[in-house]
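> no sequence on this one, just coordinates:
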């Protein structure tokens, strides 16, 4: 029995339509450190774009009077598909301040239009900001290690869109369980059982999605994911008690699934202190996601 048939037979939510689209604010690889700006390339990073496209329904690029970059081939294709748009904002100051403001203002604007739909992309292959509109040690970082498949950098965008259409339930479940776990961490609940239940659902969703990639001929990497929350988990008894004895918790189903494909490190999840993003107040769902491709799932 194929993975889709198994899920259809066992999951009552399988095949139900997505109730809310999710979007990600993406940027070309640019590093901002104080007044210094380093632009690695003008186009969106091919790997990050494909990772973002797989897991997000809509993408937005901040544009500002500080810097105008022509659209590349991939960007034009996704614009024609109605998936990617440019969000133009006006800001003042030096170029580094304007770039940081453009990203923050874009998220704020989109958040007002559709609360909870949009998050930031970031990291080495996107807009990487040292400092800026953040407060250290007041947020939390949810990390998934060796847990998510992402398309390789040369995968045709049309193939990714076809995969998404056919595997929407698995992709939706994974995204939903990440948000459920985030909400459980930041809720006032003191139930360790409830938190462990959400961890188990996320573990199963990661495992299921990796299994579905084996039914296709598309090349995938195994990746890590960082999800940043505007909440300090150390104040919560349930999160503190669950993560107190170890820095990492194992994702057992995902590890077993990967072991049948390739030899790699175990899949794990961790929670630790991170920055807080001051311009928005949204503690119960991640405001920022960062992918990092690790190993080819051959």
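On my side now, so go ahead. Not measured: the values here are computed from a predicted model.
> C-alpha from now on. contacts and neighbour counts both.
Will do.
> contacts for the helix ranked longest in the chain next, please.
Scanning the chain for the helix with the most residues, using DSSP state H, yields helix 192-213. By C-alpha atoms under 8 Å, 6 or more residues apart in numbering, the residues outside helix 192-213 that reach it are 3-4, 147-149, 167, 170-171, 173-174, 177-178, 180-181, 184-185, 220, 238-239, 241-242, 251-255, 257-258.
> second one coming, line it up with the first:
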């Protein structure tokens, strides 16, 4: 067996563009002030590990985030990197974390054979950096559709599960990318959208089906993505009518959920579209650049 064939069998990502996610510490905005955690929110970290090949968690000179056992373990596997960024003093403790994310994104995105995204643990973070964002974006949210390992599941177990079931989660990510690209260019949104959502529905159902084989707890999650659009493209493509429109049901995912947890307990999986932010310097407007995952109650 040739070396390339052997590596392809052992690593499903071999020969494909590296997909990386740039994360930040858990940040909570409250009326009395901003609280920054010393680590990545554990549910977000497991979500990232399942869907992306590599994780970057930048550090900075102003506020030290030491991490924990999870981040230390991923550093030993070379899955997680912690590049350091230098900033002048700031009165907002969240700012150096958000700006270091943006700097890493600008440095890494569109590199040969690499595609990088941002992961925000709250929707207000990027919006707070007004000189780096603009209002011409669209949000796509999959509600109660994404299976994510529970926050207490050991990371090595997720890596093993991912090795065995990589194809289903890569397929889901690819369908999301396709939806975003087509939304940014379609001249017939009504017809195209229904077909694209059917594809995502099937991919979500496949991910739910294989997750039910796992012996560890899984949570059903929302997944919100920000897609960079220009206002004239929204108008020209007829996509403006999608914003605030009725939800689009995902019937196949609903059937799989009903089969796993029972009809009465199954949550309805839906897609909705909202206005969102875009990035001033983004160079690839045809796929999502930012992701947030919200976990619901334990699924199985």
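In hand now; what should we look at? The model shown is predicted, which means the values in this text are computed figures rather than measured ones.
> ok so, going back, just the buried residues from the contacts of helix 192-213 of structure 1, in PyMOL please.
What follows is the PyMOL syntax selecting those of these that are buried according to 16 or more other C-alpha atoms under 10 Å:
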select buried, resi 3+4+147+148+149+167+170+171+173+174+177+178+180+181+184+185+220+238+239+242+251+252+253+254+255+257+258
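> next step: the contacts of helix 192-213 of structure 1 restricted to strands.
Assignment to strands by DSSP state E places the following of the contacts of helix 192-213 of structure 1 there: 147-149, 220.
> mean deviation of the longest helix of structure 1 from structure 2?
Averaged over the aligned pairs, helix 192-213 of structure 1 sits 1.3 Å from structure 2 after superposition, using mean C-alpha distance after the TM-score superposition for structure 1.
> pull the distance from that helix to the chain's centre.
On the basis of C-alpha atoms, centre = their mean, to the nearest Å, the separation between the geometric centre of helix 192-213 of structure 1 and that of its chain is 16 Å.
> picking that back up, let's see which of the contacts of helix 192-213 of structure 1 end up in helices.
Counting by DSSP H, those contribute 3-4, 170-171, 173-174, 177-178, 180-181, 184-185, 238-239, 241-242, 252-255, 257-258 to helices.
> what about residue 44 of structure 2, distance to residue 191 of structure 2?
Distance of residue 44 of structure 2 to residue 191 of structure 2, computed by C-alpha to C-alpha, to the nearest Å: 34 Å.
> higher neighbour count, those two?
Neighbours per residue, other C-alpha atoms under 10 Å: of residue 44 of structure 2 and residue 191, the larger number sits with residue 44, 24 against 10.
> so what does that one match up with in structure 1?
Taking TM-score structural alignment as the criterion, the aligned counterpart of residue 44 of structure 2 in structure 1 is residue 48.
> pretty sure residue 91 of structure 2 is in a strand, no?
No - the secondary structure assignment for residue 91 of structure 2 gives coil rather than a strand, going by DSSP: H, G, I helix; E, B strand; the rest coil.
> run a quick neighbour tally on it.
Residue 91 of structure 2 is flanked by 6 other residues according to other C-alpha under 10 Å.
> could you do the one 5 residues further on as well?
Neighbour count for residue 96 of structure 2, taken as other C-alpha under 10 Å: 22.
> residues in contact with the strand or helix carrying it?
According to DSSP states H and E, residue 96 of structure 2 maps onto helix 95-108. Under the criterion C-alpha under 8 Å, 6+ apart, residues 22-25, 57-60, 62, 85, 87, 90, 114-118, 125-126, 129, 281-282 lie in contact with helix 95-108 of structure 2.
> quick one, what contacts residue 285 of structure 1?
Residues counted as contacts of residue 285 of structure 1 (C-alpha under 8 Å, 6+ apart) are 116, 179, 182-183, 229.
> run those residues past structure 2 and keep the common ones.
Using both residues aligned by TM-score structural alignment, their matches' C-alpha atoms under 8 Å, structure 2 keeps these contacts from those: 179, 182-183, 229.
> can you give me the strands for structure 2?
With DSSP E applied, structure 2 shows strands at 18-22, 27-30, 33-36, 54-56, 59-60, 80-81, 84-85, 114-119, 133-149, 218-228, 248-249, 270-279, 290-298, listed in chain order.
> in CSV: those, plus distance to residue 5 of structure 2.
Putting those into CSV (distance: least, C-alpha to C-alpha, whole Å) gives the following:
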stretch, distance to residue 5 of structure 2
strand 18-22, 18
strand 27-30, 43
strand 33-36, 45
strand 54-56, 22
strand 59-60, 38
strand 80-81, 26
strand 84-85, 37
strand 114-119, 21
strand 133-149, 30
strand 218-228, 33
strand 248-249, 40
strand 270-279, 38
strand 290-298, 33
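> for residue 67 of structure 2, which of those is the nearest?
strand 59-60 (10.1 Å; C-alpha to C-alpha).
> that closest one: how far from the chain's middle?
Centre-to-centre, strand 59-60 of structure 2 and its host chain are 22 Å apart (C-alpha atoms, centre = their mean).
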